[in-house]
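In: Mind looking at a prediction? Sequence and model below.
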Amino acid sequence: MRFKNKLLTTSLLVGTSMLATPAFAQAQQPVAGEDANQPAVTTQADPQVQEDQANVSTESEIVVTGTLIRNPNLVSSSPVNVVNESEITLRAPNNAEELIRRIPGVSPGIGSQVNNGSNGTNSVDLRGLGTQRNLVLLDGNRIVPTLANGVVDLNVIPVALISRVDVLTGGASTTYGADAVSGVVNFITNRSFSGIDARAAYKVTEQGDGQSHRVDLTMGGNFADDRGNAVLSFGYTKVEPVYQTRPFALFGISPTTGRASGSSATTTPTNINFGGATSYQQLNPGATAFVPYYEGFNFNPYNIFQTPLERKSAYGAVTYDVADGIEAYARGIFSQNEISSIIAPSGIFGNPLVVNADNPYLTPALRDQICTFNGIALGATCTGRTGSTATTGLPLPAVYRRLVELGPRIGNYKNTVYDARAGVLLDVTASTNLDLSVSYGKSEQINTNSGYVLNSRVQQALIATNTTTCTTNTFNCVPLNLFGVTGSITPAQVAFLQGEATIAITTQLQQARALYSGDIGFSAPWASNPVSFALGGEYRRYTYDRNPDARSQDPSELGGAGGATLPFTGGFNVKEAFAELIAPIASDRPFFDELTLEAGIRYSDYSIDAVGDPSFDTTTYKFGGTWQPVEGFRLRGNYQRAVRAPNIGELFAPVVTGLTSLSVDPCAGAAPTTNATLRDVCLAQGAPLGSIGNIPNPVAGQPNATGGGNPLLSPEKAKTFTVGAVVTPRNFLPGFSASLDYYNIKITDAITSPTPGDAIGACFNALSATNPACLSIRRNPVSGGLSGPTGTVRGLLLTTQNTGRLETSGFDLTVNYDRDLGPARLGLNFAGNYTKDLKFQSQPAGVNRDCVGFFSPNCGPSLGQLQPKYSFTQRTSLGFGAATLSLLWRHIGKMTYEGLADDYVARGFTAANRYLFVGTVTNQGPARSALAGNSYDFNRIDAYNYFDLNAQFDIERRFQFTIGVQNLFDKQPPIIGSPGTGTTSANSGNTFPSTYDPLGRSYSASVRVKF
């Protein structure tokens, strides 16, 4: 007989519940057509409560997050938070990421609220340590990643089949291998399904936008005299975009000046930086003359708060008892989804250009001004520059023009994922089995970027003597009117200038694993349960291939693409051996109602696909234990040495120049004119002499930065420690359970790049024109700024090295209570997190930033998302027969700007730039923000509280209807300005949309029919 046992309703004695609905749901009986042993709705996940609920469980393989050992009596020392099926039903998420990012202590990764900075996937960031440092599993197994960073796209997860989600935060490399430094997210599916389950869900905001539709159909049943079971599920999801047209977001508000403006240079009409005292000159609204720069470009209305998504998915699984003690199994996943990022129109971003003096769109007055700004004598010297080539005309040193006539830039990501797993489970003895499995996964992403201006054609279209034909008529060139009012670029000109680019990415993962587990057949003298073990070996092979087209590879071709995307191929394989042991030491003894120890070790041998065939090996291990001195009170602790091997992107990504986040450049403005040493440093970095005193801050808060992979990287090392207590006083307070756990994670030799603040601080905190940290920064040769064409302006140097250090610690608290109140049933569930610290030091000479409770472009090791000191969720539910009313309270602790930290000097702030804007928001030019006239302090965000209300009705046991109101009180997000308050991916629409709700009140409805 196969080694199986009853699968407890949630996390199988592995931890305490989180975001759970009250236990009264267990009273429901299965409907005809369902597995007769399967509860209709799962319940809370407290270990003692689970023991009491074993009578409503079903037979299936045991899936325990945090260990490879399969034993029905297992109690793990690692705390695991659980999101159960009924909570998933109440939330009705469009994808798994929407559910996970609301767990206290979890930082948002790339998700539906990340627009500018999206890579076409959804991801999770445990403890704020970076999306690349946690692992996503499906039923305890890896699935193929989508990109070079090794991160799994959460859109692949079949939401309709999820019975629970286990979130283990803390090192798990011993159990699952590298990538699990900060923990794992394990999605557990319904492994034994019988019947038909049809679901439909709909969401819409109160403004009438952001509609989402989700339908799922699952079919399953037994066959061959119940020797086999098969399940097949299909899903379709459609999500519409929400644009940044909410009143608080319609105009970008400068975080330093409080003015409603926008992009500081690339605007419309045309803006040209002639350098020297002249600096920026912008066409006036009538396009009759150049005047000093007066108006930025408001890009907010083009951007979105919710990215559009269309997903089609299929999932199939089958198990079959070939003979006694032999079970074959297989599962397959297909997912195809399209995500689009939508940002403001393309443009000309500081390109040096030339126009002939007799250009048909260049009036004599504008021509004479251009000559004057360039120091060219008027008259014959100026008008004589009427040559028909780009080398004999009038120079335009750095041109900025937002080409609104082209429409928005759209990055369309089409992801197709295939992942299949097959294996056989063999009973070796009555209490041990051997699991042999192989799997293959392939992910294909086609990224099409459209709406971009082709810079090479801009120059070609500026050399013309009439309005119909260019001097060089390649590609049927149409002369460009760069000197007209907004909207003067005609459709014919747009058709010539506009182009798209494509990047094709293929990722593959091959796996083979042998796992021998069970118990050894005897127990310690004082214990009643036997010693359990797991032994095995695993092989994994990762490959990655990126093929951009010629336009994507040219850093100077696509206007506003952020830099070149170069081709690269990389891969590695790893061979591993592992062992785990869980040993009950004592049970049913005075002061030792239960005592269990556990240990594990994993050895990994990596071979990297690179010249010289570099390789390295790692060893990870863990020790832990649980002690229950009396029934209802349990102590647990776990220590792990974890590792993370560098991913393919960190090893092989080509060095390129792109964009990063920085609001204030120390060389900007008048500062270099009064500080001779600063002046010398700015000049040494490539700023022209004439730009001193007029150097601009980075355009849109996004300076250029150069970085890439490093094939000489070695694995990170981490030490993780957890200790906690679980209380379940069922004898004197039935229905109550609580847990409190302390965690501490320290990562050394971390694979990191300097933050923009660190790169700036390494130079400007030790001013010297010969300081290597200063000379590594290279400036725009025309404007002297850090922005400009990525093909010629390197900007900041942000190299990838094993020099970082990360550390976080804190407490997790969960409390659950349910009881009868006469005709009603009350359920109270609380899950809270206190993050003591989250320190990030990108390099030994960099600032060791503790970013808990702070925000800035330099906070956070990955996306710069927020990590409040306090956060919690609390659900209160009342059940009345077949109806349940439930209120979810979400709390986000207060945040402050990083410049307000006590050690602000060490963090690179000065008295001048320590604060963001405080005062009354004003308009600039024709900008008319709804925020103008209101007073704000962009340096502080008060604690936030959101409330979601749901009602659920179970009708005739076959129909379940759920309605809900999210953000019940229509709480508006905090206003802190953008861009530049945080990183580009985190800070948008004057707020942090992944942390706070930018959509306002919204409504949801879902129906589930079961047969």
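Out: Sure thing, it's come through. Numbers count the residues shown, from 1 in each chain.
In: all contacts plus neighbour counts: C-alpha atoms, from now on.
Out: Fine.
In: List the residues that contact the nearest residue to residue 476 once chain neighbours are set aside.
Out: Using Cα to Cα, 6 or more residues apart in numbering and skipping the chain neighbours, the partner closest in space to residue 476 is residue 496 (7.5 Å). Under the criterion of Cα atoms under 8 Å, 6 or more residues apart in numbering, the neighbours of residue 496 are 457, 475-478.
In: What segments of this protein are helices?
Out: Listed in chain order, the helices of the chain (DSSP state H) span 47-52, 85-91, 96-100, 173-176, 364-373, 380-383, 455-461, 491-497, 550-553, 648-652, 671-674, 676-684, 756-764, 772-775.
In: Run through who's touching the fifth one.
Out: The contact list for helix 364-373 (Cα under 8 Å, 6+ apart) reads 274, 278, 288-290, 357, 377-378, 382, 394, 396.
In: and here's the other structure:
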Amino acid sequence: MKSLSKREQLLATSMIAGFTMLTSAGIAQAQEQTEETTEVSQIVVTGSRIARQDYKSSSPIVTVDAQDIQATGSVTIDSLMNDLPQFTPSISSTSNNPSNGGQANLDLRSLTPKRTLVLVNGRRLVPSNSDGSADVNLIPAALIRNVETISGGASAAYGSDAIAGVANFILNDQFEGAQIDAQYGVTDRSDGTTQSYTMTVGGNFADDRGNAVISINRSTRDLIFNSAREFSAISGASGTTPMGSVVFDSTNLPDADVVRGYFGDSDLSLTGAFGFNNDGSIFSHAKALNFKPSDGIQYTGFYTPGSTYAFNTGALNYLSLPMERWNVYSSAKYTLNENVEFYGDALFNQYTASQELAATPAASTTGFRAPSTNPFIPADLKAFLDSRANPNSSFQLNKRFTDLGGRHAEYDYSVYQLTGGVRGQVPHSSWTYDLYAQYGRVSNIETQTGNVSRSAVQTLLDAADGGASICEGGFNPFGENAVSAECLNYIGRTSRTVTTVEQSVIEGTLQGKAFDLPAGEVLVAIGAQYRENGYEYASDPSLARINPKTPHLGADGLPDGGTIGGVEIAGFNAADSVNGSVNSIDLFGEALIPVLANLPFIQSLDLTLGYRYSDYSSIGGTQAYRADIDWEIVNGVRVRGGFNRAVRAPSIGELYSPAGVNFPAIGNASLTSGGGDPCDVTGMYRNGADKDKVRSLCLAQGISSAVIDTYTFENDQTNGWSGGNIDLEEETADTWSLGLVYQSQFQSPWFSRLSASLDYYSIEIENVISSISISDALSGCFNGTGENPNYDASNSYCQQFSRDPNNGNIIDAIENLDNLGVLKTSGVDLQVDWGIDLIDVGGPDWGTIGVNAVVGWLGSREDSVVAGGAMIDRMGTIADDFGNTFPEWKSLVSVSWAHGPFTATTRWRRVGEMTIYGSEDTLDATNYFDLSGSWNINDVVSVRGGVNNLLDQEPRTWNPGVQANTDPSTYDILGRRYFVGLTAKF
């Protein structure tokens, strides 16, 4: 059994000690919300396979309902879920780079979406990605009755992927009548318009023995550019510009006196980038020396005199992704007799979304080798080149292709999921059964424009006439020079990829009373499941060609010292096609055992045991199990908790994805943080206590002694390779929980509707499937975490990347998946509900006041890059990539008022203070306030409206941020916005 730390023991003891205070306040369980599913009013509890008469959740659970969803004014469900402390906002509608193509994924406990299982009516939603994560955009919001979230391992009940927990979307499958719903929203900047229109029709048939319902929805969301908001208009600093630049080979540098004399700077490094002004002169990116702004380049906002020049890539990126969606859901059921009920449902979804990135950058390994004979070389650059030891050698040329426009990706999704089954009472017994089959398919066609053929550009550069004989005007990369339509057509590429995900499930369950004990009935559920997941990615031939680096040939046809290669396309990341499937057979069982009852201080004591054995075609057999207690001390006072062993089998993408190109961020060198290249002389590593050891390691890795003391790296990205691993094993997680719940027994109008729950959780995942990021590799290699004290170039972290022999820059970062480190998180959730009728407490007859508060405290969030490595606690920090946001405190508080046909609700969303990971800079706590209301005009028509982010609170910003100088999923980036809606029921 896992031992608790002193801090955790103290916390657990304090929770038990707090029992007296809770009971004196009359606090009640907030989650006692139920779903009626059978004629005998049995309740299905999310997280359990056993239906029971008395809803008792032995795991932490939080529930939101349809009114909560409507109050957000959003057309996608993830907006509300991400406000809850249990969820960490991840890649969403405001995530342009990276993007999941407009998908909305849920991330419980900051353990990533692939570890959060999404259910619809207790059954798996078809995944939309190779990692197994599901897109909640597919769920028909108009039919959602409530969403129940179990946080913590639930693999024993539901199988793989439920390491972080389960989000169960319960739909209304008993609809009668007709309903029309319309909603419109817009920001107070008059952009980001959202619209949603839904028609739902349903009713009983065959003397009420059957029911059928169909709901059709169309929703849209307009795009917003970064340039539309002041905080993001200048963002995405990049050293790759439309003017082009040269990075001289460290083994063939120009004469230092020539270069430094040209700029009048005796300390200027020769290893940085040198750009081309439109008048033919040269400017240095370092210190922006001799930079001459061009009227044609509108987005050069990072330039300030004396600072490193960088190009503003972010202005025309999307701040909010556009979407157009059609959603159709239908369900039907028919009761033949008390023993047989047939049921089925069908989900159809078609939607389009898009992504916009800055114009294609070609740099470093995706850049070019320009021959010294190119006819467009300006005179000033020619003087630099001629001063080299080998003046006839080619040189590294980097360029951003703004003439082709931005890199645009259009995503076209077609989704359906079909379910059919039979359930009922086993004849002549109290047992029930449920047998169903389900098939789901997601198809995504992605069309990309703005890609550049590197071989075509290289052909133009190598041509004696600069390519003029190939396309009109040829290609002049030295400055911002217009490129003819013929040449753009010659170098530009449009690609098309197709991703298909399929899921088939056959499952049968049987449940009922096994026998009686003195304390009550022993209920048992047993079942079996067959599941198969298939994944196919058909890459465009232009994207799939991944070529080895080859020597560049000079004018004499012989290698001139440079190399070309890596990939054929610059623009969107290249990846080869992949096709694979994984199937599993699961056997599972669960037992609810009443241990004691009707004793002093033991009103009831129940034990729930669960076990699942899964046999995967990929990894073989795995086991998951659970043991939970539910102890009702006296009426209304409960202690709950237990242990769960959860597993997650590697997904198809994690197993079979071939190595593809990526461009991971490493940040910028700084004296106060460990970002950028550790060998950069302007950074923390080269100026710290071990600077001499760092210098020696840089030399050992291949940086030339001629530039080691002036070496700089001015980009914040490098190139790398990432892919799957067929030797992956399953992840395992141990989840502990301990909770205190009280349901008020007071008759006082002040306390009769006061309720609360307090739950501690601890999750530890081992054998974590992850990759060593280039940032972690650099930190480990240069002893940032104490794991290479001898600064040994053969250290395993140092083997995760290489250096370009021409200039010493980091290249070929290897980020392939493996079973690596450990991930731990723990904390406390508090939920409080309270309500009063004003007239009952001596006030006027002005209706009812209700309060709901959900507060999350994060006690720890630790991880190690590899097993046995240093554990790093990231609690209270935010990092420069999605899903790495760990505020110590996060809360959502709602206050509602209802009187007759009128309701009004105000919400307070709070994200706590966070430190930017790797620095000492802090982002203040952020508070958002929302206001909404509704009016039931009559029995048919109701209207609603609201204002979100009432005070127009801007997001917290830092450079570079996750995206657009902020984290657009954690913080509200749209500003104040309004919505109105109408519902008509017939």
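Out: Noted; the coordinates are in hand. These numbers were taken from a predicted model, which means no experiment stands behind them.
In: circling back: where neighbours are concerned, which of the contacts of residue 496 of structure 1 has the most?
Out: Highest neighbour count within those, by other Cα atoms under 10 Å: residue 478, with 28 neighbours.
In: you'd agree that one is up against residue 466?
Out: No - applying Cα atoms under 8 Å, one finds residue 478 of structure 1 not in contact with residue 466, separated by 9.8 Å.
In: Distance to residue 180 of structure 1 for the contacts of residue 496 of structure 1 - can I get that in JSON lines?
Out: Written out in JSON lines, the entries for the contacts of residue 496 of structure 1 read as follows (distance: Cα to Cα, whole Å):
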{"residue": "457", "distance to residue 180 of structure 1": "48"}
{"residue": "475", "distance to residue 180 of structure 1": "52"}
{"residue": "476", "distance to residue 180 of structure 1": "55"}
{"residue": "477", "distance to residue 180 of structure 1": "54"}
{"residue": "478", "distance to residue 180 of structure 1": "55"}
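In: wait, which of the residues you listed is closest to residue 147 of structure 1?
Out: residue 457 (32.1 Å; Cα to Cα).
In: any idea how far the closest one is from residue 678 of structure 1?
Out: Computed as Cα to Cα, to the nearest Å, the residue 457 of structure 1 to residue 678 of structure 1 distance reads 39 Å.
In: go on, residue 886 of structure 1?
Out: Between residue 886 of structure 1 and residue 678 of structure 1 the computed distance is 60 Å (Cα to Cα).
In: And residue 295 of structure 1, how close does it get to residue 483 of structure 1?
Out: For residue 295 of structure 1, the distance to residue 483 of structure 1 (Cα to Cα) stands at 16 Å.
In: The residue nearest to residue 476 of structure 1 pairs with which position in structure 2?
Out: Mapped onto structure 2 by TM-score structural alignment, residue 496 of structure 1 lines up with residue 490.
In: number of nearby residues for the counterpart of residue 100 of structure 1 in structure 2?
Out: Under the alignment by TM-score structural alignment, residue 100 of structure 1 pairs with residue 81 in structure 2. Here the neighbour count serves as a burial measure; for residue 81 of structure 2 (other Cα under 10 Å) it reads 22.
In: Let me see the contact set for residue 81 of structure 2.
Out: Listed by Cα under 8 Å, 6+ apart, the contact partners of residue 81 of structure 2 are 87, 106.
In: Next one: it from residue 911 of structure 2, what distance?
Out: As it turns out, when the distance is counted by Cα to Cα, residue 81 of structure 2 lies 14 Å from residue 911 of structure 2.
In: Next, format the contacts of helix 364-373 of structure 1 as CSV and append distance to residue 819 of structure 1 and neighbour count.
Out: Output for the contacts of helix 364-373 of structure 1, formatted as CSV (distance: Cα to Cα, whole Å; neighbours: other Cα atoms under 10 Å):
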residue, distance to residue 819 of structure 1, neighbour count
274, 75, 22
278, 76, 17
288, 77, 15
289, 77, 18
290, 75, 21
357, 85, 29
377, 90, 12
378, 90, 15
382, 89, 19
394, 82, 24
396, 76, 19
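In: Sitting in strands, which of the residues you listed do you find?
Out: Members of those lying in strands (criterion: DSSP state E): 290, 394, 396.
In: Counterpart of the first one over in structure 2?
Out: In this case it means residue 290 of structure 1. Counting by TM-score structural alignment, residue 290 of structure 1 lines up with residue 282 in structure 2.
In: what do you get for residue 122 of structure 1?
Out: Across the alignment, which pairs residues by TM-score structural alignment, residue 122 of structure 1 is matched by residue 104 of structure 2.
In: Let me know how buried its match is, in neighbour terms.
Out: Burial of residue 104 of structure 2 is recorded as 26 neighbouring residues (other Cα under 10 Å).
In: OK, contacts around it?
Out: 76, 78, 91-93, 135-137.
In: Go through these and name the one nearest residue 828 of structure 2.
Out: For the contacts of residue 104 of structure 2, the residue nearest residue 828 of structure 2 by Cα to Cα is residue 78; the value is 22.4 Å.
In: Share the number of residues neighbouring residue 959 of structure 1, please.
Out: In terms of burial, residue 959 of structure 1 registers 17 neighbours under the definition other Cα under 10 Å.
In: Let me fix that, I meant to ask about residue 380 of structure 1.
Out: Burial measure for residue 380 of structure 1: 8 neighbouring residues, criterion other Cα under 10 Å.
In: what about the strands in the stretch 851-986 of structure 2?
Out: In order along the chain, the stretch 851-986 of structure 2 carries the following strands (DSSP state E, counting those that start in this stretch): 872-873, 877-878, 885-886, 889-899, 902-911, 914-916, 922-923, 926-936, 941-948, 977-985.
In: out of those strands, which comes closest to residue 433 of structure 2?
Out: When the strands of the stretch 851-986 of structure 2 are ranked by proximity to residue 433 of structure 2, the top entry is strand 977-985, at 35.2 Å, counting by Cα to Cα.
In: what's that closest one aligned against in structure 1?
Out: Against structure 1, the aligned range for strand 977-985 of structure 2 is residues 1002-1010 (TM-score structural alignment).
In: Residues touching the matching stretch, excluding its own?
Out: Counting by Cα under 8 Å, 6+ apart, stretch 1002-1010 of structure 1 makes contact with 31, 33-34, 92, 195-206, 958-968, all of which sit outside it.
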